[in-house]
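Participant: Sequence isn't available, so here's the structure alone:
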């Protein structure tokens, strides 16, 4: 398991590399489709791979609650359960506990929470987070971190940074213990997570404390949670340079296409987000608007043309557009959703057909739209990688 840096841009911090895991090598920068509960909604694992994905993400919190470890252990982990061949990254579940569970109690050693499904009481500690992910058999594990929410005061964020560091140390040490016992755990990577919200000094402290431990990679968490996109970019500008150049950098939960491009420009290697699949299920599709320029090259040559974020009214989308297939204007539109796209939807069906599927609430509509949006995101990453010079 290793990360090899191949090329760094002469115009920005963008870079390409190869992240080698126990179940395959992945070209960076890359996007991870989200199979939260064991599947990308509506798709089989092999279909996600056929779209060009090289890694997928599943979530510890959701899999732990349902179907539960007793079921997953019968399959030898989540890989066999979902029939996946690609590498898998599992989030520790910390974000979901703090965002989904209304009843929770945080202390020095972990968090006690109630399931958002049935209200049952559970306890998650750093050691347990590692033990669960070891049982899941993911290629990349994440430490248990403390997300303080947004907005959060500086005092609240400082406490989150303190606990995140303490828990990260416990995760690191317990993985070492398990690695001595189990070869499979030895092959799993473990990433630390930098917290600190939008407070520069707290981000600096978190990065310093976490990089003191030799994790396999480092994530930046607690962003894309409601803060203005401009603030997110500022955090990246002063946090990314604090992370080791020889380790992969993961921006968790991001994002819209323009946000991914801006983050790559700032040196981020890994992304995940529900946007392409969630938007697809609601009939909102991404289409290429500019085919003559690479999105990254466009961002570098005309930085102000990329929007700061959805709904902020700043900038213009220069390389893509969106359409809502539910709109009646598409009822008799015989064109493909995107003539330049090679996905199953665009090669075989018209906008009118997709409109009909959504209008009649046939599940084929959300499924085809999901396929299209994922293909858009994966092609976006291909174009971004090719544009790093």
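Facilitator: Now that the structure is in, tell me what you want to look at. Since this is a predicted model, take the numbers as computed values, not measurements.

Participant: only C-alpha atoms for contact and neighbour calcs from this point on.
Facilitator: Noted.

Participant: Against which helices or strands is the helix or strand hosting residue 372 packed?
Facilitator: In the assignment (DSSP states H and E), residue 372 maps to helix 364-386. Judged by 3 or more CA pairs under 8 Å, 6 or more residues apart in numbering; DSSP states H and E, helix 364-386 is in contact with strand 30-32, helix 257-265, helix 275-281, strand 284-288, helix 295-301, helix 344-348, helix 351-359.

Participant: Show me what counts as buried in it.
Facilitator: Residues 365-385 are the ones in helix 364-386 that count as buried (16 or more other CA atoms under 10 Å).

Participant: which residues touch that helix?
Facilitator: Residues outside helix 364-386 that contact it (CA atoms under 8 Å, 6 or more residues apart in numbering) are 16, 28-31, 33, 42-43, 51-53, 257, 261, 276-287, 294-296, 341, 343-346, 354-355, 357-358.

Participant: Please apply the same query to stretch 78-87.
Facilitator: With contacts defined as CA under 8 Å, 6+ apart, stretch 78-87 is touched by 21-24, 38-39, 45-46, 49, 54-56, 72, 75, 88, 136-139.

Participant: go with 10 Å
Facilitator: By CA atoms under 10 Å, 6 or more residues apart in numbering, the residues outside stretch 78-87 that reach it are 20-26, 35, 37-40, 44-49, 53-58, 63, 69, 71-75, 88, 90, 133, 135-140.

Participant: Mind checking which of the residues you listed land in helices?
Facilitator: 45-49, 63, 69, 71-74, 133, 135-136 (DSSP state H).

Participant: which one of the residues you listed sits closest to residue 164?
Facilitator: Of all the ones in helices among the contacts of stretch 78-87, residue 133 has the smallest distance to residue 164: 17.7 Å, by CA to CA.

Participant: Included below, for side-by-side comparison, is a second structure:
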């Protein structure tokens, strides 16, 4: 994997870059649609390409390990061939999902023992077998196995959790070095900074992660309930330390305004279920603000969902028609809303990139955020 830094905004830490992988180029800043089980919910791969204009999607190791399982994925030739997506894929290591199963998992030095949410069967994730699983899935970018502490966390718990994540990372790096990619293209490891909302822990974790000299670096454990300002504060601590010549990925963030604020802090890559999850519940993010499409006020609004972005679904269907689909519980409504929200997110990060290249990102961002936040 190669990363080329192409421009820096003169009034912030925002940057534009280019990541080259075995499955193509990713222009940053970028938003990555979440395809947890090998599918972005309610959205086809052709829609992801043609309407959303996605350059990379996510898969999740925990879910893909349980279903369809590594044997099926290996026989298929990896996730790219299994789901028909020929552009880059990143896999989350499953650490966050195991963390979210707090009542059904046990952590120790070896790894995490957990019970499947599907059938209750017991499984052990270790740094070594999580790397092997992601190799088999066939991700272009592989995430290190980590523990994501809850918010809020006591300092001592957060410190011990971070230190465990660091020890697991050393084992992940060793496992990557001792194994080969399965399908004829390179795979890159991204470590994950932890440390909860403690500046000194975030600083120490960022320094340790940077010292591992991996192809890129991630910031985890944020957007888990802490106030937005605290998220930005912790992110800034990390981006000041993580090397500028490697891509920086902020995991699980967030709203459109969260994304713009974190771009200004020097983050390059984002993912979040929000555009699809909120879309399926009738919340639309648009170039004029936030729309609850179920509201009666849209019943006779025959204007396009959003003519400010380049997306067929957003331009072709009216707000009135989309509201009708939701009121009638038609599945097509979930699809249109999901495609629109994802297309808007991709449109937004592409706009951000253009303004970084033009050198006026910070002033544009400050104008955009109040618009994006307003409820229509």
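Facilitator: Yep, that arrived. From a predicted model like this one, the values you see are computed outputs, not experimental measurements.

Participant: Now the TM-score, please.
Facilitator: After superposition, the two chains reach a TM-score of 0.92 (TM-score structural alignment, normalised by the length of structure 2), with 356 aligned residues with a CA RMSD of 1.2 Å.

Participant: most neighbours, which of the ones in helices among the contacts of stretch 78-87 of structure 1?
Facilitator: residue 133 (29 neighbours; other CA atoms under 10 Å).

Participant: list the contacts for it?
Facilitator: By CA under 10 Å, 6+ apart, the contact list for residue 133 of structure 1 reads 59-61, 63-64, 69, 77-78, 89-92, 139-143, 185, 188.

Participant: And the helix or strand that residue 112 of structure 1 is a member of against structure 2, how far off on average?
Facilitator: Assessed by DSSP H and E, residue 112 of structure 1 sits inside strand 110-114. Compared with structure 2 after fitting, strand 110-114 of structure 1 has a mean deviation of 0.6 Å; criterion: mean CA distance after the TM-score superposition for structure 1.

Participant: Show me the contact partners of that strand.
Facilitator: Strand 110-114 of structure 1 is contacted from outside by 94, 97-98, 100-106, 119-129, 144-146, 163, 166-167, using CA under 10 Å, 6+ apart.

Participant: In PyMOL, how would I select just the buried ones from the contacts of helix 364-386 of structure 1?
Facilitator: The PyMOL command for the buried members of these (criterion: 16+ other CA under 10 Å) is given here:
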select buried, resi 16+28+29+30+31+33+42+51+53+257+261+276+277+278+279+280+281+282+283+284+285+286+287+294+295+296+341+343+345+346+354+355+357+358
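
Participant: quick revisit: now the angle between strand 284-288 and the helix holding residue 372 of structure 1, please.
Facilitator: 40 degrees (axes from the mean of the first three to the mean of the last three CA atoms, to 10 degrees).

Participant: against structure 2, where does helix 364-386 of structure 1 fall?
Facilitator: Mapped onto structure 2 using TM-score structural alignment, helix 364-386 of structure 1 spans residues 332-354.

Participant: So what would you say the end-to-end distance of stretch 142-161 of structure 2 is?
Facilitator: Taking CA to CA, to the nearest Å, the first and last residues of stretch 142-161 of structure 2 lie 21 Å apart.

Participant: same deal with stretch 210-217 of structure 2?
Facilitator: End-to-end distance for stretch 210-217 of structure 2: 8 Å, by CA to CA.

Participant: Which of the contacts of strand 110-114 of structure 1 fall within strands?
Facilitator: 104, 105, 106, 121, 122, 123, 124 (DSSP state E).

Participant: Restricted to buried residues, select these in PyMOL.
Facilitator: Those of those that count as buried under 16+ other CA under 10 Å are selected in PyMOL with:
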select buried, resi 104+124
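
Participant: Nearest to residue 242 of structure 1 among the ones in helices among the contacts of stretch 78-87 of structure 1?
Facilitator: Closest approach between those and residue 242 of structure 1, by CA to CA: residue 133, at 27.4 Å.

Participant: The ones in strands among the contacts of strand 110-114 of structure 1 into TSV, with extra columns for distance to residue 177 of structure 1?
Facilitator: As requested, these are exported to TSV (distance: CA to CA, whole Å):
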residue	distance to residue 177 of structure 1
104	28
105	27
106	25
121	27
122	24
123	21
124	18
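
Participant: Would you check which pair of the ones in strands among the contacts of strand 110-114 of structure 1 lies furthest apart?
Facilitator: 106 and 121 (13.5 Å).

Participant: What about residue 322 of structure 1, how many residues nearby?
Facilitator: The local packing of residue 322 of structure 1 (other CA under 10 Å) involves 13 other residues.

Participant: which one in structure 2 is aligned with it?
Facilitator: Under the alignment by TM-score structural alignment, residue 322 of structure 1 pairs with residue 290 in structure 2.

Participant: How about the secondary structure of that match?
Facilitator: Following DSSP: H, G, I helix; E, B strand; the rest coil, residue 290 of structure 2 is assigned to strand.

Participant: What's the local residue count around residue 327 of structure 1?
Facilitator: Counted with other CA under 10 Å, residue 327 of structure 1 comes out at 11.

Participant: try residue 180 of structure 1
Facilitator: 10.

Participant: angle of whichever strand or helix holds it against strand 110-114?
Facilitator: Using DSSP H and E, residue 180 of structure 1 sits within helix 154-181. Computed by the same axes, to 10 degrees, the angle separating helix 154-181 of structure 1 from strand 110-114 equals 100 degrees.

Participant: How far away from the center of its chain is helix 154-181 of structure 1?
Facilitator: Averaged C-alpha coordinates place helix 154-181 of structure 1 at 21 Å from its chain's average position (CA atoms, centre = their mean, to the nearest Å).

Participant: tell me what that helix is packed against?
Facilitator: Contacts defined by 3 or more CA pairs under 10 Å, 6 or more residues apart in numbering; DSSP states H and E place helix 154-181 of structure 1 against strand 110-114, helix 126-136, strand 140-142, helix 183-186, strand 189-194, helix 200-211.

Participant: let's go with 6 Å and repeat that
Facilitator: Using 3 or more CA pairs under 6 Å, 6 or more residues apart in numbering; DSSP states H and E, the elements in contact with helix 154-181 of structure 1 are helix 126-136.

Participant: Superpose on structure 2 and give me the mean offset of the helix it packs on.
Facilitator: Once the two are superposed, helix 126-136 of structure 1 sits an average of 0.3 Å from its aligned residues in structure 2 (mean CA distance after the TM-score superposition for structure 1).

Participant: Tell me which residues of that helix come out buried.
Facilitator: 126, 127, 128, 129, 130, 131, 132, 133, 134, 135, 136.
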